[in-house]
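Trainee: Just to be clear, the model below is a prediction. Sequence and coordinates:
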Amino acid sequence: MSAHGFSLVTGGLGFIGRHLVEALIKRGKQVRVLDINPNTRQFHGEVDIYKGSILDRNIIEQVLEGVTDVYHLAAIPHLWSLNTNDFFEVNFKGTEILLNEAKKFPINRFVYTSSEAVLSGWRHKSIEPIDETQPLPLPEELPGPYSRSKLLAEKAVHKAVQEGLPAVIVYPTIPIGAGDVNLTPPTRMIKDFLNGKTLAYLECNLNLIPVKAVAEGHILAAEMGSVGERYILGQDNMKMSELLLMIEQQLGRKMPKRKVPYSVAILAARVMELMAKLNHKMPPASVEGVRLAGTNMVFDCSKARKELALSQYSTPQALLEAAGWLEEHGHLD
């Protein structure tokens, strides 16, 4: 990669994006951020911040000027929205616009942040760990509008690769750590457990990865990843019950012991979504989230370790950092 020019991070003020920007600064990169909701947070270094939407072609043209590497993270990260069309507008059409404009510039690498949901799929019943050899599913095989929008966006990236864009795709699993200002689903889940708002849980498989490792994985994908390749950025496979035990041991808070069957969880999620449509508040659980929890969600993450030399970070430490940040910012009772 060229040592000159900007590294553009779309969604650079989101959870993963903030950590990615800091990691790029530490590597001596000139960083430019495009985000719909920039705030006054100061990075540990100079950052060129633009306020705007990835749906705005004019701002896209501006931020791509002088850029050598693009990290496209901007998306609606939640598993529920009052208007489901927002997922397709931002996650899919926004990606298409950025791809089309990026092809006009001498980009060295375009790293697209996909989602584990695209690989797992609602109807994925195999007991084998999921890896990058798994073909992309059909839209109807996915659990909801979020994952379907990310699938369509990823297909657009593959098409752009065929047209000459040097893109690489990464799939973060469940990132944990400090700084999740938007309270994405993983952090919201931890917050609710710590606040005692979740009285029972659905046993399921999870793959956790410290958010700092996810940030590093993005940079390594740009530096060492092969064009057109896909890399799962994950680390620790575990059961939900194992995560709850880790929370108890690390943070000293009692976790729920009662399990609920899938049928009860999906019914509860439907009721919560109905209530959310009335009060316009994010539901504690979504139908898409429960459907995802009902799939395999066990990942083989060895490709990123072998080909990108992705480091292993401490998951318990990341959990402590997440809890500390939640407490510091008034999210814990």
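Mentor: Cool, got the structure.
Trainee: all contacts plus neighbour counts: C-alpha atoms, from now on.
Mentor: Fine.
Trainee: which stretches of the stretch 201-333 of the chain form strands?
Mentor: 205-210, 230-233, 236-239, 258-259 (DSSP state E, counting those that start in this stretch).
Trainee: Kindly compare burial across those strands and name the winner.
Mentor: Neighbour counts (mean count of other C-alpha atoms under 10 Å) averaged over each of those peak at strand 230-233, with a mean of 27.
Trainee: And stretch 147-163, what's buried?
Mentor: 147-154, 156-158, 160-161 (16 or more other C-alpha atoms under 10 Å).
Trainee: Serialize these to a markdown table and add fields for secondary structure.
Mentor: Listed next are those as a markdown table, based on DSSP: H, G, I helix; E, B strand; the rest coil:
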| residue | secondary structure |
| --- | --- |
| 147 | helix |
| 148 | helix |
| 149 | helix |
| 150 | helix |
| 151 | helix |
| 152 | helix |
| 153 | helix |
| 154 | helix |
| 156 | helix |
| 157 | helix |
| 158 | helix |
| 160 | helix |
| 161 | helix |
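Trainee: For residue 9, which of the strands of the stretch 201-333 of the chain is the nearest?
Mentor: Each of the strands of the stretch 201-333 of the chain has some distance to residue 9 by C-alpha to C-alpha; the shortest is strand 230-233, at 17.6 Å.
Trainee: Pull the distance from that closest one to the chain's centre.
Mentor: 12 Å (C-alpha atoms, centre = their mean, to the nearest Å).
Trainee: what's next to that strand, contact-wise?
Mentor: Strand 230-233 has contacts (C-alpha atoms under 8 Å, 6 or more residues apart in numbering) with 116, 131-132, 168-173, 209, 213-214, 217, 221, 300-301, 303-304.
Trainee: another one to put next to it:
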Amino acid sequence: MFIPFQPLRTSSLSKKAPTSVGRVVAITGGSGFIGGHLLDALIADDTVSRIYVMDIAPTTRWCEKVTFVYTNLARDVQFEPQQKIDVVYHLAAVSREPGFEWNEYFDINYEGTRRLLKWASKLDIKNIVFTSTGMVFKAGPFHRAPSEVPSADTAYGISKALAEEALSGWQQSKRGRHVAVVRPGAVFGRGCGGNFVNLHRALRLGTFAYIGGPDTVKSCIYVKDLVALMRGAAELKGWHVLHGTYPQAPTIGEICNAFCKVFGWTRVIPTVPLNLALRAAAPLQMLNELGFSNPVHKRRVEKLHYSTDIDGSGLLELNLAPTHSLVEAIQDWRDECAPADPH
């Protein structure tokens, strides 16, 4: 449930919090899309007594057990909590790609993670769940297992892969530390923006075209299933890498069919060759570079063409696989946003 944000009084962080037997958690990036959904679930969990939302923007969810702590991972973390933190969900990141300068991804995603680990070591925090990305692998016609060595070719993917390496070193450097790295595919749900919202809009208007064909694999996950995965990952011991996607990742054609089934559309979707799509996008990208903003970018066109196929089958044996089918997830998303379109 969304609860309007109420600013904290200055004294709220200085007063001693009451002793509680419940778990204490911290969420970096807790004011964002995924963080907000995670926060909703933790608020509803009676076993959680205190939630520290560590972000540069205040949370819009608020209740007695939520405390907002301004945290900018471009600098060292100075926050000293009033209770021992049982688990940190580390979501804060520069993630839109394209959208930032090359160095910005590394300063927050990699160096920011190192700053957070320094803080966690100081407070003797032993359990971290890290939201990485399937983009630690180069997109293409490859099926990627969690055990494979990352092969990113973008600043976003490389910075996340380096952060994973930092977390691995931190986990191994002291006995009793636990880290779960969760690599989601494309995440969709209420408040997501981005790829799935754009796809919905294009299908609704009848303007969507396959780039290269309908068989491009697009690993993805509904945000509610991702939150359940992350919460389950917090119970794992040692080092784990989990791919947040359907055990059998859908193709772009299957995703489009699911949208059409849920919304009752009949669409004949054309196919455009990649080279032709890139040539058509070039003038619009040039306008972008001249300051005339539009959503077309070479990288976005390429992302429609290249597969992002990460193997989520390992979630089945851990009982952490998505519980919503693709159609059920899109239907639930639609219903949550009604009467407006999914957003």
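Mentor: Arrived safely, thanks for sending. For clarity, every value in this text was computed on a predicted model and none was experimentally measured.
Trainee: Now do the same contact list for the aligned partner of residue 61 of structure 2 in structure 1.
Mentor: Matched by TM-score structural alignment, residue 61 of structure 2 corresponds to residue 42 in structure 1. Under the criterion of C-alpha under 8 Å, 6+ apart, residue 42 of structure 1 has no contact partners.
Trainee: And what about residue 42 of structure 1, helix, strand or coil?
Mentor: coil.
Trainee: before we move on, what about residue 32 of structure 1?
Mentor: On the basis of three-state DSSP, residue 32 of structure 1 is classed as strand.
Trainee: picking that back up, so can I have CSV of the strands of the stretch 201-333 of structure 1 showing distance to residue 102 of structure 1?
Mentor: Formatted as CSV, the strands of the stretch 201-333 of structure 1 follow (distance: least, C-alpha to C-alpha, whole Å):
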stretch, distance to residue 102 of structure 1
strand 205-210, 30
strand 230-233, 19
strand 236-239, 34
strand 258-259, 48
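Trainee: Can you tell me the residue that sits opposite residue 66 of structure 1 in structure 2?
Mentor: Match for residue 66 of structure 1 (TM-score structural alignment): residue 84.
Trainee: just how off-centre is stretch 202-214 of structure 2 within its chain?
Mentor: 24 Å.
Trainee: follow-up on the earlier one: out of the strands of the stretch 201-333 of structure 1, which is closest to residue 309 of structure 1?
Mentor: strand 230-233 (11.3 Å).
Trainee: what does that closest one correspond to over in structure 2?
Mentor: With TM-score structural alignment as the criterion, strand 230-233 of structure 1 aligns to 241-244.
Trainee: Give me the mean deviation of the matching stretch from structure 1.
Mentor: After superposition onto structure 1, the mean distance of stretch 241-244 of structure 2 to its aligned counterpart is 0.8 Å, using mean C-alpha distance after the TM-score superposition for structure 1.
Trainee: returning to what we had before: could I get the buried residues of stretch 147-163 of structure 1 as a markdown table with distance to residue 92 of structure 1?
Mentor: Output for the buried residues of stretch 147-163 of structure 1, formatted as a markdown table (distance: C-alpha to C-alpha, whole Å):
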| residue | distance to residue 92 of structure 1 |
| --- | --- |
| 147 | 10 |
| 148 | 9 |
| 149 | 5 |
| 150 | 6 |
| 151 | 8 |
| 152 | 6 |
| 153 | 4 |
| 154 | 8 |
| 156 | 8 |
| 157 | 10 |
| 158 | 13 |
| 160 | 13 |
| 161 | 16 |
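Trainee: Closest one of these to residue 250 of structure 1?
Mentor: Closest to residue 250 of structure 1, out of all of the buried residues of stretch 147-163 of structure 1 and judged by C-alpha to C-alpha, is residue 147, at 31.9 Å.
Trainee: can you pull the contacts of the closest one?
Mentor: 115, 117-118.
Trainee: so which of these hold up in structure 2?
Mentor: Retained in structure 2: 115, 117-118, out of the contacts of residue 147 of structure 1 (criterion both residues aligned by TM-score structural alignment, their matches' C-alpha atoms under 8 Å).
Trainee: Which members of those are positioned in helices?
Mentor: 117-118 (DSSP state H).
Trainee: Next, the buried residues of stretch 69-81 of structure 2.
Mentor: Quick answer for stretch 69-81 of structure 2 (16+ other C-alpha under 10 Å): 69-73, 77, 81.
Trainee: Contact partners for residue 262 of structure 2?
Mentor: Here residue 262 of structure 2 is in contact with 327, 330-331 (C-alpha under 8 Å, 6+ apart).
Trainee: returning to what we had before: which residue is the nearest non-sequential neighbour of the match of residue 66 of structure 1?
Mentor: Excluding its sequence neighbours, the residue lying closest to residue 84 of structure 2 (C-alpha to C-alpha, 6 or more residues apart in numbering) is residue 24, at 7.0 Å.
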